[in-house]
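> below are the sequence and a predicted model for it; my questions follow.
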Amino acid sequence: MKKTLLPIIAMTVLTACETQTLAEYRPVVDTSRINSAKYERDLSECRNVAYAAEAEYKDRQAQEMGANMMAGILVGAIAGAAIGNGGNDIAAGAAYGAGVGAAGTDTELAYGGPRRIIDRCMSERGYAILNDIGRG
């Protein structure tokens, strides 16, 4: 039973690390030479571009996670049946496979990508981004 919970717990912990929302994200720029009203307007427009991308990324991530979990369930159930002696081993293998499939889903685009989009958008508008791209 511990083996089936480990991937699920790991995935939960990793997704909980995302603490800064896209609405709170602000790239680091040198403010000494910028018009603050224009900066805020540009930032708002760039956030809107990032929100659209984030929604698309999350849809794609959900589809990928569903496919990965189904593949994991099938492979885990087959492995559990081959190794074990009964239904409990099949169920444990399927649960473990589902967890591995979910944990194997790439979440970087859904959580890190939109911040990079904001940075690139602001850079294209003439702002010198001082932070690592996407890191604020």
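Alright, I've got the coordinates.
> contacts and neighbour counts: CA atoms only from here.
Fine.
> buried ones in stretch 16-33, by neighbour count?
Applying a neighbour-count criterion of 16 or more other Cα atoms under 10 Å, one finds 22, 25-29 buried in stretch 16-33.
> between those, which is nearest residue 116?
Distances from residue 116 to the buried residues of stretch 16-33, taken as Cα to Cα, are shortest for residue 27 (9.3 Å).
> so that closest one sits against residue 128, correct?
No. Using Cα atoms under 8 Å as the test, residue 27 is too far from residue 128 to be in contact (9.5 Å).
> quick check: the two most widely separated of the buried residues of stretch 16-33?
Using Cα to Cα, the two most remote members of the buried residues of stretch 16-33 are 22 and 29, lying 16.9 Å apart.
> what is the burial count for residue 115?
27 (other Cα atoms under 10 Å).
> can you tell me the closest non-neighbouring residue to it?
Residue nearest to residue 115 in three dimensions, not counting chain neighbours: residue 134, with 4.6 Å by Cα to Cα, 6 or more residues apart in numbering.
> separation between the residue nearest the centre of the chain and residue 5?
When Cα atoms, centre = their mean is applied to the chain, the residue found nearest the centroid is residue 107 (2.5 Å). Distance, residue 107 to residue 5, using Cα to Cα, to the nearest Å: 20 Å.
> next up, the contacts around the residue nearest to the centre of the chain.
With contact taken as Cα atoms under 8 Å, 6 or more residues apart in numbering, residue 107 is in contact with residue 61.
> please compare the first structure with the one that follows:
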Amino acid sequence: MNFLTKTRSIGLIAVALLAGCAELEPLTEYRPVVDQQRTDMPRFERDLEACRAVAVQVEADYRQRQQEQMGANLMTGLLVGAITGAVVGGGTNYQRELTAYGAASGMAAGAAANDYSYDLVTYGPRRVVDRCMAERGHTILNDIGRG
């Protein structure tokens, strides 16, 4: 297996693992927890729809930024890892192996750098819904963004 094939294989595995992360219910189904006995439920439902609409746009923006950042992190990791592997390597075969290993390690590190971004994309729009609802006078009982 040559350097490029190994690097692509490892990159595809990293992307597949990240794609397999557990997803929460869609934002359109997210409901903050409130005390229904002390809440005007018809008003709550109207406000919830309005707040979800704001959060859907925020979610789309977060996802776009996450994808851009992930691509940048993967490329940076790939380049830094490949350069490090090439500098450390000795002979030609050994150097290629270290370069491939360095590139793969760098890609994995770049993918792992997106943990915060995943949390922001997953919970950020839900936090927007909760804060929006609170600003409209509803008492939210759950942890903000965690429904």
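Yes, it's here. On a predicted model such as this, the values are computed, not experimentally measured, just so you know.
> which ones are touching the aligned partner of the residue nearest to residue 115 of structure 1 in structure 2?
When structure 2 is aligned by TM-score structural alignment, residue 134 of structure 1 is paired with residue 145. Neighbour list for residue 145 of structure 2: 32, 123-130 [criterion: Cα under 8 Å, 6+ apart].
> quick one: the longest helix seen in structure 1 to chain centroid distance?
Using DSSP state H to assign secondary structure, the helix with the most residues in structure 1 is helix 36-83. Centroid displacement of helix 36-83 of structure 1 relative to its chain, using Cα atoms, centre = their mean, to the nearest Å, is 6 Å.
> the helix or strand following that helix vs structure 2 - mean distance after superposition?
For helix 36-83 of structure 1, the following helix or strand on the C-terminal side (DSSP states H and E) is helix 87-103. On superposition with structure 2, the mean distance recorded for helix 87-103 of structure 1 (mean Cα distance after the TM-score superposition for structure 1) is 1.5 Å.
> quick check: what element follows helix 87-103 of structure 1 along the chain?
helix 108-111.
> for that following helix, which outside residues touch it?
Under the contact criterion Cα under 8 Å, 6+ apart, helix 108-111 of structure 1 has outside partners 18, 54-55, 57-58, 61.
> try it again at 6 Å.
Contacting residues not belonging to helix 108-111 of structure 1 are listed as 54, 57-58 [Cα atoms under 6 Å, 6 or more residues apart in numbering].
> would you list these in a markdown table and tack on neighbour count?
Formatted as a markdown table, the contacts of helix 108-111 of structure 1 follow (neighbours: other Cα atoms under 10 Å):
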| residue | neighbour count |
| --- | --- |
| 54 | 21 |
| 57 | 19 |
| 58 | 15 |
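> one step back: so how far is residue 107 of structure 2 from the match of residue 134 of structure 1?
For residue 145 of structure 2, the distance to residue 107 of structure 2 - Cα to Cα - is 30 Å.
> now residue 35 of structure 2
Distance of residue 35 of structure 2 to residue 107 of structure 2, computed by Cα to Cα: 46 Å.
> now do residue 73 of structure 2
According to Cα to Cα, residue 73 of structure 2 stands 8 Å off from residue 107 of structure 2.
> who has more neighbours, these two?
More neighbours surround residue 107 than the other of residue 73 of structure 2 and residue 107, with 30 against 21 (other Cα under 10 Å).
> alignment lookup: the more buried one to structure 1.
Residue 107 of structure 2 maps onto residue 98 in structure 1, by TM-score structural alignment.
> surely its match meets residue 71?
No. Contact criterion Cα atoms under 6 Å: residue 98 of structure 1 and residue 71 do not qualify, at 7.6 Å.
> if we can go back for a sec, same list (the buried residues of stretch 16-33 of structure 1) but as JSON lines, adding secondary structure and distance to residue 37 of structure 1.
Formatted as JSON lines, the buried residues of stretch 16-33 of structure 1 follow (DSSP: H, G, I helix; E, B strand; the rest coil; distance: Cα to Cα, whole Å):
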{"residue": "22", "secondary structure": "coil", "distance to residue 37 of structure 1": "20"}
{"residue": "25", "secondary structure": "coil", "distance to residue 37 of structure 1": "17"}
{"residue": "26", "secondary structure": "coil", "distance to residue 37 of structure 1": "14"}
{"residue": "27", "secondary structure": "coil", "distance to residue 37 of structure 1": "16"}
{"residue": "28", "secondary structure": "coil", "distance to residue 37 of structure 1": "16"}
{"residue": "29", "secondary structure": "strand", "distance to residue 37 of structure 1": "14"}
